[in-house]
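In: No sequence on hand, only this structure:
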């Protein structure tokens, strides 16, 4: 798999809509929902939130698969 980064301007949904939507969702589900006492406490919850986002939540853009399922399918098809 030949992956190359494509630079985009920050905060521009027109050029990077999927990344901007992901950031918005993570902030809404992780950073803003619970009143964390410290940054360390908030950082401890991030892996769990990402695990739910990538492993449990089906994505319409991925044909109803989770990101983990989609990645597994890509790796198998290679």
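Out: Ah, there it is. In this text, all values refer to a predicted model and were calculated from it rather than measured experimentally. Residues are numbered from 1 along each chain as shown.
In: Please make it C-alpha for all contacts and neighbour counts, starting now.
Out: Will do.
In: Please enumerate the helices of the protein.
Out: 13-26, 39-51, 67-77 (DSSP state H).
In: Need the contact partners of the shortest one.
Out: By CA atoms under 8 Å, 6 or more residues apart in numbering, the residues outside helix 67-77 that reach it are 54-55, 58-59, 62.
In: one more structure, for comparison:
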């Protein structure tokens, strides 16, 4: 997805694109989005979007460094 408004909204976040016509890459992105939704975004009831956002950095750290991943034999 490309747009100046979207790029401005990202701020300091680097936008990465998947390769077109590459289902392996798109599958990884889709699976991550599903995990993000079930384990972070909708895993708890938040009082506000700001309360949800406040938990994101901790969740991403857990996902990248502590959560077992089935694709690499249960390793973190």
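Out: Noted; the coordinates are in hand. Values in this document were obtained by computation on a predicted structure and should not be read as measured data.
In: List buried residues within the contacts of helix 67-77 of structure 1.
Out: When the contacts of helix 67-77 of structure 1 are checked for burial by 16 or more other CA atoms under 10 Å, the buried set is 54, 58.
In: Now flag whichever of the contacts of helix 67-77 of structure 1 is closest to residue 32 of structure 1.
Out: residue 54 (19.0 Å; CA to CA).
In: The closest one maps to what in structure 2?
Out: Aligned by TM-score structural alignment, residue 54 of structure 1 pairs with residue 64 of structure 2.
In: roughly how far apart are that match and residue 28 of structure 2?
Out: Applying CA to CA, to the nearest Å, the value for residue 64 of structure 2 to residue 28 of structure 2 is 14 Å.
In: now do residue 38 of structure 2
Out: 15 Å.
In: What of residue 70 of structure 2?
Out: 13 Å.
In: higher neighbour count, the two?
Out: residue 28 (12 against 9; other CA atoms under 10 Å).
In: The nearest residue to residue 13 of structure 1 once chain neighbours are set aside: how many residues sit nearby?
Out: Nearest residue to residue 13 of structure 1, sequence neighbours excluded (CA to CA, 6 or more residues apart in numbering): residue 20, at 5.8 Å. Here the number of neighbours of residue 20 of structure 1 (other CA under 10 Å) works out to 16.
In: Likewise for the one 5 residues further on?
Out: Residue 25 of structure 1 is flanked by 13 other residues according to other CA under 10 Å.
In: And for residue 66 of structure 1?
Out: 20.
In: can you check residue 8 of structure 1 too?
Out: Neighbourhood size, residue 8 of structure 1 [other CA under 10 Å]: 11.
In: Surely it touches residue 15?
Out: Yes - proximity of residue 8 of structure 1 to residue 15 meets the contact threshold set by CA atoms under 8 Å, at 6.5 Å.
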